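S.K.: no sequence for this one, just the structure:
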C-alpha cells in the first residue's frame, strides 16, 4: 500500500513536471529539450552561456524557449522584437529579473531596482555621467595611466611577457578608486592592499557561484538561503566597501571637503534642497541626442550619452538616501573595474595579433595628438578609428554575454502572446557573433564601425552596453577609460604576441566573458 502511494506520488510529480516543461511547446515556440529539475542548466554550464546561446540560435532560430531549472525563459535575438522590448514598449519591460540574491544593500543599486524606484534613482544618477563630469576626471585618469606606462616600461625593458587581464584589473581599480572614491590605492604597485584584495575576491566569477545554483535550480530554497545570509557577493567583502564609503561621506560632510569624483556628485544629490516632486516622464520612443553628429544609427545611439530617454528621466528632483549612495558607489566599483579590465584585455589581444591594424590606430592617434603631451577629453573625441577598434573588440568579446528583461504585464508581438512575469533573455554574445548580421563574425575588422559602414549595421545587433532607457549608465565612462588607457599604451609601446599568445583565443564564459588561459602579450618600446 505504501509502495503504491509512493508510485502514485512520483507519477503525479512526473506528469506535473512534464506539463510544465511543455510550456513553450504549447505556445508553438521551439527550443532545447529540458532535463528534469535542471532544465538546460547542465548544458549551459558545460558549453558556456554565450556559446550555448549561439548553438541554440543555430538550432531553433532567433526566438526560442528554454528553462532555467523549472522557470521558462524566452530568448530573443530578433532585432525588430528587441526594439519593441528595449525601447518601443519599454514600460512593459522596465525591470530585470529579480534574482533576490544581492543582499539588502545591493538591492538598492540601480542595476537591480524595479519600477518607479529605479526611475527615481536613475534620474538622480544621470547628471553624474555627463561630458562635463568626465572632463573633470581627466587629470585623475591620466595620472593612473602614467603609472601604468612606467610599469609597462619595466616589462618592455626586461622583454617580459605578461597576462593582460590581471594587469588591467589593477589599472581600472586605480582609476575607479580615484574617480569614484577620491582614493589613491596604487594597486599597480601594491596588489596586496585591502581594496584590491577585497574587490578581486568579491567579483571572482571565474566559476559559477553556488548561490546562483540554488537560485536557478532550487528557487523554493531561497527564503532559507536569505535567512542564512547567503548572497551573490559575500557580506564580509561588501561590508569592507560599505564601511569605507560611509567613512568617506562622513568625513566630507563634517569637514566640507569637496572633490571632483563621483561620490561627491552623488552626495550633492543626497543633500539637494527639497523641491516640488516631479516624477520622471516615461519614454516609449527612440529619441536621438541632438548633439550627435554621427547620425541616427545604432552605434551612434549607443555612444551618445544622455539619450533622449535619459533626458526625460533627468527632470526628477529625487534625493538619494545615504544607503542608496553607498549602494551605487559599491556596485559601480565592483562591476566597473572588472568589465573595463576585460574590455581592455580583449582589445590589447586583438591589436597584438593584428599588427597592421595596430599601426593604423597608432598613426591615427598621433594625427590627433600632435604636440599634446597627454590626451584630453576633446582629443579622445576626435579619435574615430580608436572608436572603431574598441567597438569591434566589444562586439567580438562583450564582457557580459547575456542581459535580461522581465515582462510586467501580458504582452503580444506579431501574434506571439507573452505572459506577465516572463523573463526575456537577450543573448548579447550570440547576436554579435551571428553571421547574418556580422559577415565573417570571428574576424577582427574595425572597418565595420567606420563612419561609412556603421550606417549599415542592423539596429539592435550591437548590445554590449544594452539599449534603451535601461542601458548601462556607466557606458560613457567605460568608453572613455578604455580609450585613455589605450592611447597611453600605443604612444609608448608596440604590443606584440608572446610565446604564450593563443591564436585563436580560448574563452571561458560563466556569464562574464574571459580568456580561458589568459591573454598573453609582450611590449617593445617605441
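M.R.: Thanks, I have the structure now. Fair warning: this is a prediction, and the values are worked out from it, not measured in the lab.
S.K.: From now on I want contacts and neighbour counts done on CA atoms only, so please keep to that.
M.R.: OK.
S.K.: all helices of the stretch 251-400 of the chain, in order?
M.R.: Listed in chain order, the helices of the stretch 251-400 of the chain (DSSP state H, counting those that start in this stretch) span 262-270, 298-303, 308-313, 322-353, 355-369, 377-381, 384-396.
S.K.: Show me how far the longest one is from its chain's centre.
M.R.: This points to helix 322-353. Centre-to-centre, helix 322-353 and its host chain are 8 Å apart (C-alpha atoms, centre = their mean, to the nearest Å).
S.K.: ok and that helix relative to helix 262-270, angle-wise?
M.R.: Computed by axes from the mean of the first three to the mean of the last three C-alpha atoms, to 10 degrees, the angle separating helix 322-353 from helix 262-270 equals 150 degrees.
S.K.: Go through helix 322-353 and flag the buried ones.
M.R.: Residues of helix 322-353 classed as buried under the neighbour-count rule (16 or more other C-alpha atoms under 10 Å) are 323-334, 336-353.
S.K.: Show me where the stretch 101-250 of the chain has its strands.
M.R.: If DSSP state E, counting those that start in this stretch is used as the criterion, the strands of the stretch 101-250 of the chain fall at 162-163.
S.K.: Against that first model, consider the following:
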C-alpha cells in the first residue's frame, strides 16, 4: 500500500510541476496572457483537431493587436509571443546574441541532436558558417540541371487526356521533391513518376518526412515530458528508416572518397565542407527572389575559425536537408497549383511569361533565364505569404534580456536563459495592416511598384535573422523550375472535388494539403 501512495505522491508532484504550475507563469509576471488548460496550454483545440495551430495564433494576434507581446503556454512551456514587427526585428537581428538558440526537445537519435536546427551557440555558428557556401546562388546554379531533368520527367508523366484526370496533388509533387533529393542530394537516379509501384527510396522518404498521428503524439510527449522521453529512449523517427538513409549517405561518401568521384550535388559539397575546402562565393543576388534570405555577417567563417566535423555530424545535416526539403517543396508546390487553378487569369499571365522565355531562348532554357522571371517570383512570393513554409518560429533566450516598456500601461519583462520566444509568421502575413485583403491571392503585391511599400520585417516566410532557413534559395529554385516546365505544356484546373476555399487539416501541424484534389489539361502549344 505504501508503494502505491509513494508513486501517487511522486506522480502528483511531477504533474503539478510540469502541467499546473506553468499555467500561472505570465499572470504572476503581470504580462498580458491567454488563459490555458493543463497539459495542452493554449492549444487544446489544435490537439482535438478543431482548429489549426496557425488559426489559434492568428486569433490571439488579432485579440492582442495593441500588445507588443502576449504570454502563452504551449503544452507545459511558457512562451512569449511577439506581435510587434519592430520588436521581432530587435530580438532576432539586432540583439541576436541574446537569442542564438532555437527550441529543442529531447531525442536519443543523433540525427535530432546533431543537426543544424538542434545545435546551439558557437557550435551552431560554426556549422552554419561551414554549410552556408553550399547554398550560394553560384553553387545552386551547378545543381540546376539536375533539377530540370526531374521537372521534365514529372511533366512528361502527368496523366492527361481528353478528360481531365483528378489527382491528389501533393502525391504528385512529393514524387518530384523525392527525385530532386535523390538526385541532387544523394546522387541517386530514380524517376518516381514512372515507377509502377512505390520504389524503396520513395516509400521510405514518405514515411520519414510525413508526420503520422503517432509521431504527433510522440512530439507532444517529448516536449512536455523530456526527462521521461530520455529515460524510455523515445525517438520521433523510425530507427530503421533513419538508418536506411544514414547508410546511403555514409556508403556514398565512402565510395566517392575511394574512387575520387566528383558530382555536382549536395553530397559532394558536404564532403568539401567537412574538409574545409568550400569557398564562400556569396553575393547579394537580386535575382534569387523576393522571399530569399541572405546570410548574416556574424557567420563569417574567418571570424569563427575552423572545426573538424565528424561523418555523423555531416550525415545529420544531409538527413535534415532531406527531411526539410521533401515536405516543404511538395506542400508549397501544392498550394501554388491550387491558387493557379482557382485563379486562371493569374495562371494565364504566368504562362505568357513562360512562353516568352521559351521563345527568346528557342527552348534552350538555362538557370539565369528562370531566376530572372519576375511574375513567376511574384506568384511564389505571394504563395509563401498566404501559405507560409513555416507558420511560426521560435528563439530561446541565452542571456538575460529585458524588453523595455514603451507603451502606456505596458509592463517590461525580463527574460531569463531558457525562456522561449514565439514568432507567429502566418498571423503577421495575414494582418491587414501589412497586407490588405490578406485572404486574396494577389501576386501584384510583389510587383516592382508595390513591393517597395511592403513594411520591412512584415514578410519572412523563411524566418528572420541569422537563424533563418539556410536552404531558401535552393527551395525557391526547385519550385520555379518545376512550374516553368509544368506550365509550359499543361494547365492546372480545379475539379468537382476541389475544396474552395481550401481549409487546412487541423490534425496536421503544418499546412499539409494531403486531401487536395486538382486536375491537369494539355495546353495547345508546342514549346518543348
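M.R.: Here it is on my side, so go on. As the structure is a computational prediction, the values presented were derived from the model and not from experiment.
S.K.: ok so, going back, of all the helices of the stretch 251-400 of structure 1, which lies closest to residue 234 of structure 1?
M.R.: helix 322-353 (12.5 Å; C-alpha to C-alpha).
S.K.: In structure 2, what range does that closest one match?
M.R.: Counting by TM-score structural alignment, helix 322-353 of structure 1 pairs with residues 311-342 of structure 2.
S.K.: returning to what we had before: can you add distance to residue 444 of structure 1 and give the helices of the stretch 251-400 of structure 1 back as TSV?
M.R.: Formatted as TSV, the helices of the stretch 251-400 of structure 1 follow (distance: least, C-alpha to C-alpha, whole Å):
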stretch	distance to residue 444 of structure 1
helix 262-270	34
helix 298-303	17
helix 308-313	32
helix 322-353	7
helix 355-369	9
helix 377-381	22
helix 384-396	7
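S.K.: Tell me which of those sits nearest to residue 31 of structure 1.
M.R.: Among the helices of the stretch 251-400 of structure 1, the nearest to residue 31 of structure 1 by C-alpha to C-alpha is helix 384-396 (25.0 Å).
S.K.: how big is the offset of that closest one relative to structure 2?
M.R.: Here the mean offset of helix 384-396 of structure 1 against structure 2 after fitting is 0.7 Å, by mean C-alpha distance after the TM-score superposition for structure 1.
S.K.: picking that back up, how close does the match of helix 322-353 of structure 1 sit to structure 1?
M.R.: Using mean C-alpha distance after the TM-score superposition for structure 1, the mean distance for stretch 311-342 of structure 2 is 0.8 Å.
S.K.: ok, the residue most central in space within structure 1 - contacts?
M.R.: By C-alpha atoms, centre = their mean, structure 1 has its centre lying nearest to residue 400, at 5.4 Å. By C-alpha atoms under 8 Å, 6 or more residues apart in numbering, residue 400 of structure 1 lies in contact with 339, 428, 429, 464, 511, 512, 513.
S.K.: Show me which of those residues are buried.
M.R.: Buried by 16+ other C-alpha under 10 Å: 339, 428, 429, 464, 511, 512, 513, out of the contacts of residue 400 of structure 1.
S.K.: can I assume the fourth one sits in a strand?
M.R.: Okay, so that is residue 464 of structure 1. No. Secondary structure assignment (DSSP: H, G, I helix; E, B strand; the rest coil) places residue 464 of structure 1 in coil, not in a strand.
S.K.: what's the closest non-adjacent residue to it?
M.R.: The shortest distance from residue 464 of structure 1 to any non-neighbouring residue, by C-alpha to C-alpha, 6 or more residues apart in numbering, is to residue 398 (5.5 Å).
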